[in-house]
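A.B. asks: the sequence and its predicted three-dimensional model are supplied below.
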Amino acid sequence: MAGGLLMPTAIPSAEPCLTPRQTARFLWLCIRVRYLFRRMERASLRVSRVGFDRAGGRLLYFADRWLACHAEAAELLQCAEPLEVAEVRKLFEHRP
């Protein structure tokens, strides 16, 4: 070895170590969040065209699923949710 330096075998990090099963679950959640976000965008366009009374249910359904995926991902990573997720969650809390 040049200079007698050894490479560390473990890199210290603040993130929790995920098992392979948890890693697979997290990756699936990332894909699901992206899919649901696209569906929310399309539902939002529909709401703007036909009105919330006729098309609002789909938007609320996708937003609810999107929030659930973010909550599960935050639990896996043991961290707080992103700010935009917290803002959407506040809207759901104040909904009648």
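C.D. replies: Now that the structure is in, tell me what you want to look at.
A.B. asks: from here on, just use CA atoms for contacts and neighbour counts.
C.D. replies: Will do.
A.B. asks: mind giving me the packing neighbours of the helix or strand containing C69?
C.D. replies: For C69, the host element (DSSP states H and E) is helix 52-77. On a contact count with 3 or more CA pairs under 8 Å, 6 or more residues apart in numbering; DSSP states H and E, helix 52-77 meets helix 20-50, helix 83-93.
A.B. asks: take the one below as the second:
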Amino acid sequence: RMKLVVFLALSAIFLASIDCKKVKKAKVTKEEQHSHPGEVVDSPFLASHFVRPKQLQQHSKYDKCKQECARIKEQEDMQLYLVQLREELAAAEAMIAEEEALTQ
């Protein structure tokens, strides 16, 4: 009896997944068939599906400014991190010097 319940549950899941795949395929075919009236498509590739490599993309002034600000912020964060590391190093060296002075 338990095997029958498990079998029915698995078959229901299997059938649901098949129906789901059919729905996805139907949506894809509808999107592919969509075109504007009077538009002639000579290429097998649609313009909306073409993705340029990052090196060839032209960036707007906003994108350039955003990248420059991110670069400046990263440099400032790195400088603050270096200052923090130097302070920790100085504190560690001072502790080592104190321990050496106490052991002598």
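C.D. replies: Sure, I can see it. From a predicted model like this one, the values you see are computed outputs, not experimental measurements.
A.B. asks: quick one: TM-score?
C.D. replies: Overlay of the two chains. TM-score (TM-score structural alignment, normalised by the length of the first structure): 0.35; 39 aligned residues with a CA RMSD of 2.0 Å.
A.B. asks: next, format the helices and strands packed on helix 52-77 of the first structure as a markdown table and append mean neighbour count and distance to R58 of the first structure.
C.D. replies: Output for those, formatted as a markdown table (neighbours: other CA atoms under 10 Å; distance: least, CA to CA, whole Å):
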| stretch | mean neighbour count | distance to R58 of the first structure |
| --- | --- | --- |
| helix 20-50 | 15 | 6 |
| helix 83-93 | 12 | 14 |
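A.B. asks: any chance of CSV for those helices, columns distance to A71 of the first structure?
C.D. replies: What follows is these, written out as CSV (distance: least, CA to CA, whole Å):
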stretch, distance to A71 of the first structure
helix 20-50, 10
helix 83-93, 9
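A.B. asks: if I look at K61 of the second structure, how far off is A70 of the second structure?
C.D. replies: 14 Å (CA to CA, to the nearest Å).
A.B. asks: the two: which has the busier surroundings?
C.D. replies: A70 (12 against 9; other CA atoms under 10 Å).
A.B. asks: gap between the spatially most central residue of the first structure and L83 of the first structure?
C.D. replies: Nearest to the mean C-alpha position of the first structure, counting by CA atoms, centre = their mean, stands H70 at 3.3 Å. From H70 of the first structure across to L83 of the first structure, the span is 11 Å (CA to CA).
A.B. asks: again with Q22 of the first structure
C.D. replies: 23 Å.
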